[in-house]
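Participant: Okay, sequence plus prediction incoming.
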Amino acid sequence: MSLSQALLNQDRLALSRLLTHVENNSEEGRKALDELYPHTGKAHLIGITGAPGTGKSTLVNQLALQYSKEGKRVAILAVDPSSPFTGGAVLGDRVRMRDLAGDPNVFIRSMASRGSLGGLAQATASMVQVFDAAGFDLILIETVGAGQAEVDIARLAHTTLVVEAPGLGDDIQAIKAGILEIADILVVNKADRPGVENSERALRGMLDMAHPTQRVFHHHGQRMVVPAQTPKADDPLWIPVIKRTVAKDGVGITDLVEAIEDHITFLREGGEWAARERTQLQTTFETLLRDNLFARFLDELSPEIYEETLSNIMLRKQSPWSAAEALLDRRRA
């Protein structure tokens, strides 16, 4: 029996082996992805991102426990930062997810980012496809926690959770452009800490600016508040919600799960689910196309020409832009 068929029969050992092949981009892994692709497209992908220290791993642990109690199969893909020297990953997320050990409904896989920017390794999308084909209901994707650049998750997940925590810096840091805009649900974790009200107020203020629910103006010195015009019925709009949690104690997890379910309902009823599916697949397709074209280009380019061009760039005889254009023109000819 092939690894692909064994995975479709929910063989956990086959799943582990296939994930390794896919992460290493082996020929067997690529073949398996082709065989498994018709069986994908059913899982709900939930991305969990945010700055380091906000408690993402503990939150993922609690979410997985909650969904497992409901009888759902949950896969966790935790992307860990790689060592710049060895290329290995710390895999610290597994230390924080001891509660899930031995749970037949939960499968945890850590992987190294391997220098990939944006908090997601290049193989993440492919590994998600394997989990999807394996029949998992939900796939929780926890990213490195690189900060504002970590927006790649929004191109992969159906629902994106951005986790903040009070006491990690000034309120402006939490609302800088880049990471807040990708949130479907904002989670203020460690809500038992001082300053949680200020953190939530700052987040809500930014949401009101992006999705105003009321207009404030002054009339004869009096502050007046008027509700903003609501969206039309045929123009659905999801306004991100804010949920408080204390993940280490399991506080607020039920409310967070309900918010996630509300978002799923919105996606499916409003037609947004198909749009996000298209974005996911288009991103994967274009990334593969770009990587393969670049690899083929280098294969067809002689090492001597490459080194000569690089030397010209180093000696400032040629700019990187004109050098790249010249190599492309040479290939067209």
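Facilitator: Perfect, thanks for sending it. Numbering: from 1, shown residues only.
Participant: When you work out contacts or count neighbours from here on, use the C-alpha atoms and nothing else.
Facilitator: Noted.
Participant: if you go through the stretch 151-300 of the chain in chain order, where are the strands?
Facilitator: 159-164, 185-188, 214-219, 222-227, 241-244 (DSSP state E, counting those that start in this stretch).
Participant: Who's the closest spatial neighbour of the residue nearest the centre of the chain, skipping the chain neighbours?
Facilitator: By CA atoms, centre = their mean, the mean C-alpha position of the chain lies nearest to Ile153, the distance being 2.5 Å. The shortest distance from Ile153 to any non-neighbouring residue, by CA to CA, 6 or more residues apart in numbering, is to Gly47 (6.1 Å).
Participant: what helices or strands is the helix or strand hosting the one you found leaning on?
Facilitator: Per DSSP states H and E, Gly47 falls inside strand 44-50. Packing partners of strand 44-50 (3 or more CA pairs under 8 Å, 6 or more residues apart in numbering; DSSP states H and E): helix 56-69, strand 138-142, helix 153-156, strand 159-164.
Participant: can you tell me how far Glu200 sits from Val241?
Facilitator: 11 Å (CA to CA, to the nearest Å).
Participant: Below is an additional structure, to be compared with the one above:
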Amino acid sequence: MFASAVNGDRGSLARLLSLIERGGDDARTIGRLTYPKSGNAYTVGITGAPGAGKSTLTSAVIGHLRAQDLNVAVLAIDPSSPFTGGAILGDRVRMQDHSTDTGVFIRSMATRGHLGGLSLATTEAIRLLDAVGCPWILVETVGVGQVEVEIAGKADTTIVVVNPGWGDAVQANKAGLMEIADIFVINKADRKGADETRRDLEQMLDLSDLAHDAWRPPILQTTATSGEGVEELWNTVAQHREHSTTTGLLQRRRSFRLREELREIVERRLENRAREICSGSEWDALQNKVLENELDPWTAADDMLKGIKA
């Protein structure tokens, strides 16, 4: 199936992504296949508060890339349905203009309740898309009451999208946006307040020490519905890519991501192993000993942890 996906079979690619979302042995097998073939794609994260027009902007960026005959893959990270665990917003509802374009692959992934907003399988999904030859990968995160900042740990360039009137410095700093943005975009710039928002962001940057290797996040204005400003935005992404490559920032970010991924894999496997040993008759017997004051909780925990070491 992996070979078919590498050769351009979109159905095989979709099935592999489904296996990654489910996790388990299949996801590990896919990860072992994709890792040696990855490292060529460039990942751009698009994040921001709810209602900022992230999906419309993402769609406009897709159109810009396709006009240059560049292929692109999109991961739309959506809320999970509380009943099915599936993504409820749906990629083709928001980006249906591109759904029949063979140069565009769009996939929704559910957060499944993950607090950071990113699917736990996002890293593996990005690597799969990279391994099958997608040169550009866009990752759009969901905003559900809080601004998603975890995308900065997944992307090579992070675009933070805001609306006119979004100029509250306290809100920005609480949300963590100032720390993760490589590029700020004031979308819906045809609305009142866009220039004031730009000035507010400039002042916040002046008061902060957030330059990433001498890169001061530019503040751009777009109107995604008409496509205005999208070309300038993508030119700025290219400039950031060049800057990150020449300064070593890109390599440092990717190295950090690999270290974090390794830690997450170990934590996840330990958590699964802990669930296994904290069930069954031995676990019940130890709990009873603690309840009957025959054993203290710390000693009981040490006994159970021997199962993890084994």
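Facilitator: Everything's here; your move. Being a predicted model, the structure only gives us computed values, none of them experimental.
Participant: tm score of chain vs chain?
Facilitator: Aligned and superposed, the two chains score 0.89 in TM-score terms (TM-score structural alignment, normalised by the length of the second structure); 303 aligned residues with a CA RMSD of 2.7 Å.
Participant: still on that earlier bit, quick one: contacts of the strand holding Gly47 of the first structure?
Facilitator: With CA atoms under 8 Å, 6 or more residues apart in numbering as the test, strand 44-50 of the first structure has contacts from 56, 60, 137-147, 150, 153-154, 156-164, 179.
Participant: at 7 Å instead, please
Facilitator: Applying CA atoms under 7 Å, 6 or more residues apart in numbering, the contact partners of strand 44-50 of the first structure are 56, 137-143, 145, 147, 153, 157-164.
Participant: Next: stretch 58-67 of the second structure.
Facilitator: 95, 224, 227, 230-231.
Participant: ditto for stretch 181-201 of the first structure
Facilitator: With CA under 7 Å, 6+ apart, stretch 181-201 of the first structure has contacts from 54-55, 151, 154, 159-167, 171, 240-247.
Participant: Contact partners for the counterpart of Ala125 of the second structure in the first structure?
Facilitator: The equivalent of Ala125 of the second structure in the first structure is Met127 (alignment by TM-score structural alignment). Counting by CA under 7 Å, 6+ apart, Met127 of the first structure makes contact with 19, 22.
Participant: Can you tell me the element Met127 of the first structure falls in?
Facilitator: helix 124-133.
Participant: Would you mind getting the average deviation of that helix from the second structure?
Facilitator: Once fitted to the second structure, helix 124-133 of the first structure is off its aligned match by 0.6 Å on average (mean CA distance after the TM-score superposition for the first structure).
Participant: Run the angle between that helix and strand 44-50 for me.
Facilitator: Put simply, helix 124-133 of the first structure runs at 140 degrees to strand 44-50, going by axes from the mean of the first three to the mean of the last three CA atoms, to 10 degrees.
Participant: from the chain's centre, how far out does helix 124-133 of the first structure sit?
Facilitator: In terms of CA atoms, centre = their mean, to the nearest Å, the centre of helix 124-133 of the first structure is set 13 Å apart from its chain centre.
Participant: just stretch 182-195 of the first structure next, same as before
Facilitator: 18 Å.
Participant: One more: stretch 261-279 of the first structure?
Facilitator: Using CA atoms, centre = their mean, the offset of stretch 261-279 of the first structure from its chain centre is 16 Å.
Participant: Look up how far Val147 of the second structure lies from the residue lying closest to Thr111 of the second structure once chain neighbours are set aside.
Facilitator: Once flanking residues are discounted, Thr111 of the second structure sits nearest to Ser119: 4.3 Å by CA to CA, 6+ apart. In this view, Ser119 of the second structure and Val147 of the second structure are 15 Å apart by CA to CA.
Participant: try Ala60 of the second structure
Facilitator: Counting by CA to CA, the gap from Ala60 of the second structure to Val147 of the second structure is 21 Å.
Participant: With Val290 of the second structure instead?
Facilitator: 43 Å.
Participant: same check, this time on Ile46 of the second structure
Facilitator: Taking CA to CA, one finds Ile46 of the second structure at 11 Å from Val147 of the second structure.
Participant: So which of these two has more stuff around it?
Facilitator: Counted by other CA atoms under 10 Å, Ile46 of the second structure and Val147 do not tie: Ile46 has more neighbours, with 27 against 22.
Participant: and the more buried one, what pairs with it in the first structure?
Facilitator: So Ile46 of the second structure corresponds to Ile48, using TM-score structural alignment.
Participant: and the aligned residue in the second structure for Glu286 of the first structure, how many neighbours?
Facilitator: Alignment note (TM-score structural alignment): Glu286 of the first structure maps to Arg263 of the second structure. As a burial measure, Arg263 of the second structure scores 11 neighbours (other CA under 10 Å).
Participant: do you know how far Arg263 of the second structure is from Asp130 of the second structure?
Facilitator: Note on Arg263 of the second structure: its distance to Asp130 of the second structure, by CA to CA, is 21 Å.
Participant: For the first structure, which segments count as helices?
Facilitator: Along the first structure, the stretches classed as helices by DSSP state H are 3-8, 12-23, 27-36, 56-69, 93-96, 124-133, 153-156, 171-174, 196-210, 253-270, 272-300, 303-314, 320-332.
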